[in-house]
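Give me coordinates for this.
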Amino acid sequence: MTTQKTFSDFGIELRSNSGEEDTTCPQCSDTRKNKRARCLSVNIDKGVWTCHHCGWSGGLGTGEQHRPTIVKTWRKPVYEINRTSLSDGAVKWFASRGITQEVLIRNRVAVCSVYFPQLEDRANAVAFPYQRGNEVVNVKYRTQDKHFRMEAGAERVLYGLNDIGDTLIWVEGEMDKLSVEVAGYVSCVSVPDGAPTPNTKNYDSKFDFMAAPELDKAKTHIIAVDNDEPGVRLEEELLRRLGRDQCKVVRWSEGCKDANDVLKRHGAAILKECIEAASWVPVEGEHSVSEYRESMERLYRYGMPKGHSTGWECVDELYTVMPGEWTLVTGIPGHGKSEWLDALMIHLARLHGWNFAVFSPENQPTEYHLSKLAEKHVGKPFSQGPTARMSQREKDGAISFLDEHFTFLMPELPSVDGLIERLKSIVKRHGVRGVVLDPWNEIDHSRLAGLSETEYISQALSKLRAFTRAHGVHLWIIAHPTKLQKEANGQYPVPTPYDVAGSAHWRNKADNCIAVWRDITKQTSTVEIHVQKIRKKSVGRVGVVELAYDRLTGQYRAPFSAPHSAQPDWENDEIPD
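Next comes the predicted model:
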C-alpha cells in the first residue's frame, strides 16, 4: 500500500490545514537576501504548489515538477493622466520648493490618488514617471508627508534616463533632479531607491540601473548626492563603479543637505554655483592638502576605514581585506594557494555580500571550478563517493549563490590592459568588489621592444594598483615563485615575494603579501598562512597562522575546530591549486 505524501515530505511548512497559503520556498528561499519572502503559493485542498521566484512546482500526487528557466519580465504601468495641467495647490506646493511649472510639465509630473500599502488606504500623491524613450516604465508616488511607493513588478531605472548627456549629474531624489533642471542643467539623473542605509550589508541589487546602455553617453560624472551618512555611502559606490578619474563631486552650501534644500534656501543661482564648483576626485598625482579637506572631515566624522573580516578569526588578527588594495598570494605548487583564495571568496560573499570577477584559466573547465566553490559553500562533497554528497536542493542553492556573486573572465588574449578595460565594465554593471587573477603567468605579457621584464612588471602592477584604487575593489594576484631549492629534509622553504619570478616590484608595490605553505614531511592537514607584508596597520600585521584543510569539502578551519576525520596520506598528495 502506497502512503500518501504530505507537504512536509517536500519541505513545505504550512500553518493552515485547508484553503490557500503563501509560504517560503524550500528550494530557493535559503539562497535569497530576503529569506522570509513568501514566494511559494500552496493550494492545500488541491495538494499543489508553485514558486513565483524559482518556478518550482508540484503536487502531492505527482511529486516535484520541472523548474523552468525564469526570464525576467517587467510590468508596464498605465500612465494616462493629463500631464499638461496641475491643480493650483500642487503648483503652489512645488513653487514653495523652488520647482517651476515649466520643469514640471517637461517631466510629465502629475498629482493623483493612489493606494499605499503602508497606509492601507488611498492618498493624494505626486506622480513622477520614469521614462525610457516615449515609454513610461515605472512611476514613483510621493505623499506630502513623505510616504513613497513605486509600481510593483515594474523596472527600476534611473529617473531622467532620457536626459543623459556628455556630462551627467547624479542626485538622490526626484525633487533634486527637478531642482537641478531649474538651475539650468537637464543632463541629470536620480537613483530610483535613494541611498543605501548605513547598516545594509549587500545592496548590489539596488544598482541594477547601472547596466543601462544610455550611461555610455556620459564621459564626465558629477556626483551631487545628499550630505549625510547614507549619501556618503552612495557617493562612494558611484565613484567606485564609474571610476574616480571620470568623476567630480559637489559640496552643498553650509547647512544644506541636498540640491532642493539649496534651491529653497538660496535660489537657482547659488545652486548653479555649487554645481559649477564641483571638484575632481583625487586619484593619483600631485594634490594640495586643501583638496582633501572634505574627505578628511568625513574620516574624522565616520572613522578610519577598516578591512573586512576573512571569516577566520585567527586570520583576521593578521590580515583583513581592505577595498582599494591588492594582495600578492604566492606558494609552492600543490600547497593550496588557489584553494585558500577560493575559500576566502566564499567567506566574503557570505559575510559581506561581495561580488567577484575571476580570471582563473588553470581552473578550467569552469564547471570544475564551480563544483569546488559549491563544496566550500555547502560543506559537502559535490561528487558521489564514500562520504554523503550534497543533495540536489543544496546543489541548486549553491549554484544560485554562485550565480549571484561570481563572474568569470575568459578572454582569448588576456593582456593586462585588456583585463582592466573588461573589469571596469564589470564593476560598473555588477558592482564587483573583489578581483582574482590566477595565475599571473597565464596573462599575455607581450611587451614593447626595449622594455625589460622588470620595467614591464613595474608598469603593469602600477596600472592594476591604479584600477583597484579608482574603483575601490580588492585585487588578488596569484604568482608562482621561481624554482626553489629543497632543504636537506626534502622540504621547500616558505617562498617570499622576492622569490616570485620577474622582479622585486612584487614586494615593493603590493599592499599585502601572503604565502600559503604546508610541511610535506608531516602527514597533516595543517596549512600555514604566512602574512609577510601589510601596508596599513588598520588592515593587520605580519605573522603566521595555521588553518586545517578539509580535503573532502575544500574548506579551511582553525585547527581546534577542524572535524575529527581520517586524513589522507599527505606525503605525495597535493592540495589542488
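
CA atoms for contacts and neighbours, from now on please.
OK.

Tell me how many other residues crowd the closest residue to Glu174 other than its chain neighbours.
Take Glu174 and drop its neighbours on the chain: the residue closest to it by C-alpha to C-alpha, 6 or more residues apart in numbering is Ser190, 6.0 Å away. By the criterion of other C-alpha atoms under 10 Å, Ser190 has 23 neighbours.

and if you look at Arg122?
12.

need the contact list for it.
Contact analysis of Arg122 by C-alpha atoms under 8 Å, 6 or more residues apart in numbering lists Ser113, Val114, Tyr115, Phe116.

State the distance from it to Ser525.
64 Å (C-alpha to C-alpha, to the nearest Å).

now swap in Gly153 and tell me
In this view, Gly153 and Ser525 are 50 Å apart by C-alpha to C-alpha.

Please generate a structure for the following sequence too, so the two can be compared:
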Amino acid sequence: MSDDSTLLSKGPCADCGSSDACATYDDGHSYCFSCGAYTHGDGTKGDGATRVPSELIRGTYRDLGKRGITEATCKLWGYSVADHEGRKVQAATYCNALGEPVAQKVRTADKDFFVLGSLKEAGLYGQHLWRSGGKKVLITEGEIDALSVSQAQANRWPVVSVPNGAQGAKKSLASQMEWLKTFAEIVLWFDNDEPGRAAAEECASILPLGKVKIITTPHGLKDANDLLREHGAPAVLDATWSGRAYRPDGVVAGEDLTVERLKAKAAPGWQTPYPLLNEKTRGIRPRQLWLLTAGTGVGKSTDAREWLYAALVGGKKVGAVFLEESVEDTAKYLIALDNNLLAEDLEDDPSILSDAKWAASHAKLFGRGNYQAYDHFGATDSDGLLNKIEYMALNGAELIFLDHLTIAATGLDLDGTDKLMVGLRALIERTGCSVVAIAHIRKAQSGAKSAEEGAQISLDDIKGSGSLKQVPDVIVAKERDQQAEGPEKDESMLRVLKVRRGGKTGPADHLRYDTKTGRLKPFVPADTSGFDSPETDGNTDF
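This next block holds a predicted model:
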C-alpha cells in the first residue's frame, strides 16, 4: 500500500460486503479495513495489505450528537461506536504509515480508557490521512478534538492528535519529528488547563524554532470540542488562525539576575576515566560538544568505548552512534570491557564467557534502561542522523557518542559540513545532552612525520571544514607511534587542543593499552621526552 497517497472517502466493499470499510485514495487504489482486500489503481487485485488485527473492535460509524461530530468525519478518521464485552464504547483506530489498522484507543461511557493492539506501531492519531509536507499541521491533545478541528476545516487540512494526552505528548512528537519538520508551520492546540498549557510549552521547546504556534481555546473553554459544541465550526476555524508564535525564553532583565542566581554552582562535569584530562577540562559538562581526534588506527574508537563503558557503569544514560560497526558489535565490545576480555576473542569464541556472565553483563549494561544505540543500516544521511541523535536525547540520553563525524560528513561540501556542525550544536542546546564526537586527521604532507608515527597534533590537522575546530567546546587529540618497538607501541598521550571555558591546553594523561584485557588505562611514564611540549593557558575560544 502506498504511503504517498491521500484518503478520499470510505464506502462499501465488493469483496466482503462491508458498507463503509473500503477506503479509496487519490491515486486510485482502495483498501478494505474489514477484510484486507487491496485493489490497485488500474483495477487489478493485490495482496499488499495486512488484515485488521483480530483483537480490534469492528464497530459502526454514526453521528456523535453530544460532541457535534458527524458520521462522515467519524468514518474518515476510523472513529467507531460498538458494544464490547457488554459495554458501550467508542474506538479511535490508529494506523501505521501504510494506513493499516494496528491499534485502538477505546473509551467507555464511564471515561475509562484502554488500548487494543500495539500503539508502538502507529504514528500520531490521523497521521496516515495526510501527506508529508505542506503549509501547516495542527496537533491536538485528544482524538475528539482532532475530529472537531478536522470537521471545522471540512476535513481537508492536516490535523493529528497525540495518543497519550498531555503527559506523553513530548515523547510522541519526538518520535515523529522527521514528519513534523516537513511542515512550514506546526500549531499546538492542547487543553486549556495547567497540564495542557505546560505540555504545549514543553513540546514547543523541542520543535523547530520559528515554526511553532500555540492556540489557547477562546471564551475560557477547555478544548476544541467544547468550542465546536458551544460556538460552532466557524469559531473553531477562526481559532485555528489565532495561535501565538512560540518564542523560547531568553531575554532576561537585569533585576532578575539576583545574587543567589549568580552564586549558583555550575552543573558538575562527568569525569572521564583520565584524571589529568579531567583536571584540565573539569569533565564533560551538560550541553557540551567534545571532539576526539587522532591518526588512523591510533585508537579513537577504543577511547570512545572506554568512556562509554565508564559512563554506563556509572549510571549515566548514554547513546551509542558508531557508524563503522553494527549495534551488535558495539554491545559485544562493551560486554568484553566488562569482563576484561579482548573483543575479538569474545567474537571468535563466545563460550569463553559462561552463560551466567553473559547474562550478568547484559543486565548490568543494557537491562536498566540507560542504553540506546542507533542501528544505521549503513545509511549516513546527515539530517536523518541528527534526527536520530535528537530523539536519543529527548528519550533521556545525557551523553551521546558519535563515531565518527568524518563518515557523517561524507558527500558534503564545506558548507554542508558547517551546516551539520551547527545542527549538532543546536540540538545539544535544545536538549541539554552532551556529545563526544570523533574526527579524523588530515594526511601528512610528503616527507613529514605522520600522526600514525606519533607526530604532535594541532587544531589545523583536523580533517574537514574549519567548523570542526570552531564549534566544539573541547578538543582532545591522541598521539601514538604505531611503528614503535616494544611496549611503547601500545602507549599513547592525550593532548588538549582547545577548552572553551576555564581549562588549560597541553599534554594530559599517558595511556597504556593492555593487549590481554583490551583495557586502556592511564599511567605515569618514566620518561615523557617523546611527548614533550609546553603547556599553555590563555584563550582558546573559537
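
aligned partner of the residue nearest to Glu174 of structure 1 in structure 2?
With TM-score structural alignment as the criterion, Ser190 of structure 1 lines up with Ser161 in structure 2.

hang on, isn't its match packed against Ser148?
No: counting by C-alpha atoms under 8 Å, Ser161 of structure 2 does not reach Ser148; the two are 11.1 Å apart.

still on that earlier bit, Gly153 and Ser525 of structure 1 - which one has more neighbours?
Ranked by neighbour count (other C-alpha under 10 Å), Gly153 of structure 1 and Ser525 place Ser525 first, with 23 against 12.

still on that earlier bit, can you select the buried ones among the contacts of Arg122 of structure 1 for me in PyMOL?
Buried subset of these, written as a PyMOL selection, criterion 16 or more other C-alpha atoms under 10 Å:
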select buried, resi 114+116
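
Keep only those of the contacts of Arg122 of structure 1 that are in strands.
Taking DSSP state E, the ones among the contacts of Arg122 of structure 1 that sit in strands are Ser113, Val114, Tyr115, Phe116.

tell me the contacts of the second one?
Read it as Val114 of structure 1. Listed by C-alpha under 8 Å, 6+ apart, the contact set of Val114 of structure 1 reads Arg122, Ala123, Asn124, Ala125, Tyr141.

any idea which of those is closest to Lys72 of structure 1?
Tyr141 (23.8 Å; C-alpha to C-alpha).

So the closest one belongs to a strand, correct?
Yes: when DSSP: H, G, I helix; E, B strand; the rest coil is applied, Tyr141 of structure 1 is found to be in a strand.

so what's it closest to, chain neighbours aside?
Distances taken as C-alpha to C-alpha, 6+ apart put Ala127 closest to Tyr141 of structure 1, at 4.7 Å, once the chain neighbours are dropped.

Give the aligned equivalent of that neighbour in structure 2.
In structure 2, the residue equivalent to Ala127 of structure 1 is Ala91, according to TM-score structural alignment.

Surely that match is within a helix?
No: using three-state DSSP, the assignment for Ala91 of structure 2 is strand, not a helix.

what's the burial count for it?
Neighbour tally, Ala91 of structure 2, other C-alpha under 10 Å: 26.

Quick check, it in contact with Pro101.
No: counting by C-alpha under 8 Å, Pro101 is not a contact partner of Ala91 of structure 2; they are 11.8 Å apart.

how about the nearest residue to the equivalent of Val115 of structure 2 over in structure 1, chain neighbours excluded?
In structure 1, the residue paired with Val115 of structure 2 according to TM-score structural alignment is Met150. Leaving aside its sequence neighbours, Met150 of structure 1 sits nearest to Lys140 (C-alpha to C-alpha, 6+ apart; 4.4 Å).

In contact with the one you found, which residues?
Listed by C-alpha under 8 Å, 6+ apart, the contact set of Lys140 of structure 1 reads Ala127, Phe128, Pro129, Tyr130, Phe148, Arg149, Met150, Glu151.

Checking my notes, the fourth one in a strand, right?
I take that to be Tyr130 of structure 1. Yes: when three-state DSSP is applied, Tyr130 of structure 1 is found to be in a strand.

Show me where structure 1 has its helices.
Taking DSSP state H as the test, the helices found in structure 1 are 88-96, 101-106, 174-182, 229-242, 259-266, 268-276, 293-302, 313-316, 337-352, 366-378, 392-405, 416-430, 453-471, 505-509.

Tell me which of those helices lies nearest to Glu21 of structure 1.
helix 392-405 (22.4 Å).

shouldn't Ile99 of structure 1 be in contact with Ser179?
Yes: judged on C-alpha under 8 Å, Ile99 of structure 1 makes contact with Ser179 at a distance of 6.1 Å.

Verify the contact between the residue nearest to Glu174 of structure 1 and Leu168 for me.
No: counting by C-alpha under 8 Å, Ser190 of structure 1 stays clear of Leu168, with 10.6 Å between them.

picking that back up, may I see the helices of structure 1 organised as TSV, with distance to Glu64 of structure 1 added?
Compiled in TSV, the helices of structure 1 are given as follows (distance: least, C-alpha to C-alpha, whole Å):
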stretch	distance to Glu64 of structure 1
helix 88-96	54
helix 101-106	52
helix 174-182	46
helix 229-242	42
helix 259-266	54
helix 268-276	58
helix 293-302	51
helix 313-316	41
helix 337-352	29
helix 366-378	22
helix 392-405	12
helix 416-430	33
helix 453-471	45
helix 505-509	54
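
Of those, flag the one that's most buried.
Highest mean neighbour count among these (mean count of other C-alpha atoms under 10 Å): helix 174-182, with a mean of 24.

That one packs against which elements?
helix 101-106, strand 188-190, helix 259-266, helix 268-276 (3 or more C-alpha pairs under 8 Å, 6 or more residues apart in numbering; DSSP states H and E).

excluding its backbone neighbours, what's nearest the residue most central in space within structure 2?
With distances taken as C-alpha atoms, centre = their mean, the residue of structure 2 nearest its centroid is Tyr391 (1.0 Å). The shortest distance from Tyr391 of structure 2 to any non-neighbouring residue, by C-alpha to C-alpha, 6+ apart, is to Ala174 (6.0 Å).

Tell me how many other residues crowd that neighbour.
Each residue near Ala174 of structure 2 was counted by other C-alpha under 10 Å, and the total is 22.

ok, now how distant is it from Val162 of structure 2?
In terms of C-alpha to C-alpha, Ala174 of structure 2 sits 11 Å off from Val162 of structure 2.
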